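Peer 1: Quick one: sequence and predicted model below, then my questions.
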Amino acid sequence: YVTLTDESAATVTGMAFVNGTGEWTLTNIDISGLDEGTISVSAYAVDQAGNQSGATTASFTHDSVRPAVPTITGFSDDSGMAGDGLTNDNTLTLTGTADAGTTVEVYDGATLLGTTQADGSGDWSFTTGELADGNHFFVVAARDEAGNQSAFQDTFAVTVDTAAPGIAITTPISGDGLVNASEDGFFSVSGTAAGGQRVYVTVTDEMGASVDGVALVDGAGNWTLNGLDVSGLSNGELTVEAYAVDQAGNQSGTASETVSLDNVAPAATVITGFSDDTGTPDDSRTNDTTPTLTGTADAGTTVEILDGATLLGTADTDGAGNWSFTTDILAEGSHSLTARAVDEAGNRGASDSLNLVIDSTAPGITITTPIATDGVVNAAEDGSLSVSGTASGGQRVYVTFTDEGGAFVTGETIVIGSAWTLTGADISGLQNGTITVEAYSVDQAGNQSGMVSTPVTLSNTGPAAPVITGFSEDTGTPGDQQTADNTLTFTGTADANTTVNIYLAGQVVATGTADGLGNWTATTGTLSDGYSSFTARAVDGAGNQGGSSNTYIVIIDTVAPAAPTLDS
């Protein structure tokens, strides 16, 4: 018979039978109603005859309280991004807390991996064996010395990933394998990284200088590093190296490619001229709507020709750096042409400019008539003839005077506003008769107007010297050229139909016209008494004046003599 007594004297009793070897076992005794703590056990035996033995005692500790639920606080090595539950370490050390002194049982799912002991502070750690890649769901339970097991902690998930990601660099880098000055400050490299999360890129020049950057991998496994500044590296071959790191911290091998850095712009382009430079040389005006530009640039470069912001086309330089470019048809008006050299890497040099005016419209031209006021050029005019007109849009006017024998003289003048005048044309050497006056204008761009024409008559041969044959009234003694008449009428001969002027002391005192036979008369006004010397000169219809006639002396005496006296 067995009695179990707690410290409060509460008891539980039970009975067991002794087997043939003298052993007994009491099972399934319920002590849940007894207090926790020391339990005293007293047992005595009774034989078949009813004899009772003395009591034997013992004690044990009653502990039925389950330990607190343990925790997993972390693991190592937590490679990759901390706290993401990913690692490339397949032998993990789990750490956590539990009731001090308890045994911590570590499970991967339902599989017991092993146990460890919580120290006096309740801290514990457990290192697994080698784990397979994939997802692992760890749980732990604590068991105390009495064998009480705690509840299981919530699952602590860890993914083991020891597979390295892939890495590749897309070529050609920068689209053409060349990095120029417009690209070197914002260099881009792309590629793929299967399974990767980040890509680390290093660009190194031939001198060992380098720059680096980091790119993220998208969901499709592609990556692009933008904005890498390689402008400070040396020109020449650059080595681009990249490796990927996945979320678990696995690092790929290194991919390597090369690209050429050329960020030195070619020398400034020079526009040396254009053809056809019509009109005034070097005035940047032409009537050619498809001019050919010429110039110089670095040998081997391509020259871009622009009109404003519009690219007209390109020309390649020869080995000496010379280039030429013929435009398509350009519209009339001003064109701001520029030329710039582009090298193989795409670097653009400084531009040269040419402000070119295309003008293919011919100017207008007229001649003002009559020329020489009356359409007749005489001897007084033939050495310095003037011709005028208009020339809309013109710059210069070219005039030709041609006689009936084909002889000609030429002249040119400038246009002021829209008017022109040619002065000082000497046509005295041309034949008398009809002179054909032709004129055309040329504008600043070299456009030539149509020809205009008008006739003028050249008559520069003066008439013969007239002859004064007499006068009336020749009073007094006939033929003594003395007269008492102070209004004289001269008579004479001259070329038919000419005008005859009578001169006294250089002044015209009488005018007459020769008839068809050359006879003329001319009457003066009232003349002064005295000795007078008269001459005559003939003027023809063109205004040509002939030589002087003979000198004709006339003594005018209108004073009556004194009355005579008688002596006796």
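Peer 2: On my side now, so go ahead. Numbering: from 1, shown residues only.
Peer 1: CA only for contacts and neighbour counts going forward, please
Peer 2: Fine.
Peer 1: Now for residue 154: which residues touch it?
Peer 2: Residues in contact with residue 154 (C-alpha atoms under 8 Å, 6 or more residues apart in numbering) are residue 139.
Peer 1: which SS state does it fall under?
Peer 2: Three-state assignment for residue 154 (DSSP: H, G, I helix; E, B strand; the rest coil): coil.
Peer 1: swap in residue 165?
Peer 2: coil.
Peer 1: so it makes contact with residue 250?
Peer 2: Yes: counting by C-alpha atoms under 8 Å, residue 250 is a contact partner of residue 165 at 6.9 Å.
Peer 1: what helix or strand does residue 58 sit in?
Peer 2: strand 56-62 (DSSP states H and E).
Peer 1: what's the answer for residue 453, then?
Peer 2: strand 452-458.
Peer 1: Next SSE downstream of that strand?
Peer 2: strand 467-472.
Peer 1: Return the list of helices and strands in contact with that next one.
Peer 2: strand 489-493, strand 530-539 (3 or more C-alpha pairs under 8 Å, 6 or more residues apart in numbering; DSSP states H and E).
Peer 1: Adding distance to residue 553 and mean neighbour count as columns, could you present the ones you listed in CSV?
Peer 2: Below are the helices and strands packed on strand 467-472 laid out as CSV (distance: least, C-alpha to C-alpha, whole Å; neighbours: other C-alpha atoms under 10 Å):
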stretch, distance to residue 553, mean neighbour count
strand 489-493, 12, 20
strand 530-539, 5, 20
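Peer 1: Please report the distance of the spatially closest residue to residue 167 that is not a sequence neighbour from residue 298.
Peer 2: Distance criterion C-alpha to C-alpha, 6 or more residues apart in numbering; nearest residue to residue 167, sequence neighbours excluded, is residue 193 at 4.4 Å. In this view, residue 193 and residue 298 are 42 Å apart by C-alpha to C-alpha, to the nearest Å.
Peer 1: Next one for the comparison:
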Amino acid sequence: MSLSRYFSGNAEANAKIIVYSNGLEIGSVDANGAGNWSFEAGQLQEGTHEITAAARDAAGNEFALSSSTFVTIDTSAPTAPTITSSTHASNPTPAIRGTVEDGAGIKLTIGGATYTTTAADREWSIDLATVAPESGTLSLNVNGSNSISVTATDVAGNSSTPVTQTFTIYTANPFVTEVSVPADGTYKVNDVLQFTATVGENITVTTALVRPALPSSSIRGARFTRSTYRVLAPRT
């Protein structure tokens, strides 16, 4: 793809200005009576162009080239950003982070608010607890799912396709919805007692010395009766 560019300068009054790109003439224009001139380069191909100009007077004498101006034409969309932060959090205003090409601008939309930042060393991060949104008001579902959309814009102004993700926040403690315990009675050594707990969401269950246990709770030495038990445990 290609893109037109405008160049301007000052030279001898009414001189003809010859404009070059990478040493090749790409056009000319006449300066006005004050020596001012403006030139549209037409369609420049993608890549870096060294633009120079020289003035030619009415007698055909061409003066030395001007100093160089370097222009990079870039019409290609940047690679879409990634989101590397966890898709689950207990913090109601977490930090969202990811990777993208160096120097790209990031636009993050979440919970009705839009945030912007610039990537450094190919990484970007927006802390929802400390950064004010550029527009909108942040309103998150603090016990459920939230949609994230992230777009990258390179230094030339080209934007990537948006990357989306569902982000889930839990601020309420996990809970056991149902517990089944053995009947009251006397049991012999080596009898197998079965305790069944039904939890309201995914949690981590650890096994140590072949004794299953829910984290943050202990059943060793406890006496269970037919009742309802609530066990707090961290989520996966």
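Peer 2: On my side now, so go ahead. Keep in mind it's a predicted model, so treat the numbers as computed, not measured.
Peer 1: rewinding a little: now check structure 2 for the residue matching the residue nearest to residue 167 of structure 1.
Peer 2: Alignment note (TM-score structural alignment): residue 193 of structure 1 maps to residue 100 of structure 2.
Peer 1: pretty sure that match contacts residue 107?
Peer 2: No: between residue 100 of structure 2 and residue 107 there is no contact under C-alpha under 8 Å: 11.7 Å.
Peer 1: Name the residue in the two with the higher neighbour count.
Peer 2: More crowded of residue 100 of structure 2 and residue 107, by other C-alpha atoms under 10 Å: residue 100, with 25 against 19.
Peer 1: Does anything pack onto the strand holding residue 58 of structure 1? Which helices or strands?
Peer 2: strand 37-43.
Peer 1: Provide the aligned range in structure 2 for the strand it packs on.
Peer 2: Going by TM-score structural alignment, strand 37-43 of structure 1 sits over no part of structure 2.
Peer 1: hang on, the earlier thing: so which of the helices and strands packed on strand 467-472 of structure 1 comes closest to residue 420 of structure 1?
Peer 2: Closest to residue 420 of structure 1 of these, according to C-alpha to C-alpha: strand 530-539, at 32.0 Å.
Peer 1: Quick one: the residues in structure 2 that the following helix or strand past that closest one pairs up with.
Peer 2: Using DSSP H and E, the helix or strand that follows strand 530-539 of structure 1 in sequence is strand 545-548. For strand 545-548 of structure 1, there is no aligned range in structure 2, judged by TM-score structural alignment.
Peer 1: Tell me the counterpart of residue 233 of structure 1 in structure 2.
Peer 2: Looks like residue 233 of structure 1 aligns to residue 140 there (TM-score structural alignment).
Peer 1: how many other residues sit next to its match?
Peer 2: Neighbours of residue 140 of structure 2 (other C-alpha under 10 Å): 18.
Peer 1: Touching, it and residue 148? I think so.
Peer 2: No: between residue 140 of structure 2 and residue 148 there is no contact under C-alpha under 8 Å: 10.8 Å.
Peer 1: Mind listing the shared neighbours of those two?
Peer 2: 110-111.
Peer 1: returning to what we had before: for residue 127 of structure 1, which of the helices and strands packed on strand 467-472 of structure 1 is the nearest?
Peer 2: Among these, strand 530-539 comes nearest to residue 127 of structure 1, with 142.8 Å by C-alpha to C-alpha.
Peer 1: what is the orientation angle of the closest one with strand 489-493?
Peer 2: Here strand 530-539 of structure 1 runs at an angle of 40 degrees relative to strand 489-493 (axes from the mean of the first three to the mean of the last three C-alpha atoms, to 10 degrees).
Peer 1: Skip the chain neighbours and tell me the closest residue to residue 5 of structure 1.
Peer 2: For residue 5 of structure 1, the closest residue by C-alpha to C-alpha, 6+ apart turns out to be residue 11, at 4.3 Å.
Peer 1: Look up the closest residue to the residue nearest the centre of structure 2, ignoring the ones flanking it.
Peer 2: The residue lying closest to the centre of structure 2 (C-alpha atoms, centre = their mean) is residue 150, at 4.7 Å. In space, and not counting its chain neighbours, residue 150 of structure 2 is closest to residue 108: 4.6 Å by C-alpha to C-alpha, 6+ apart.
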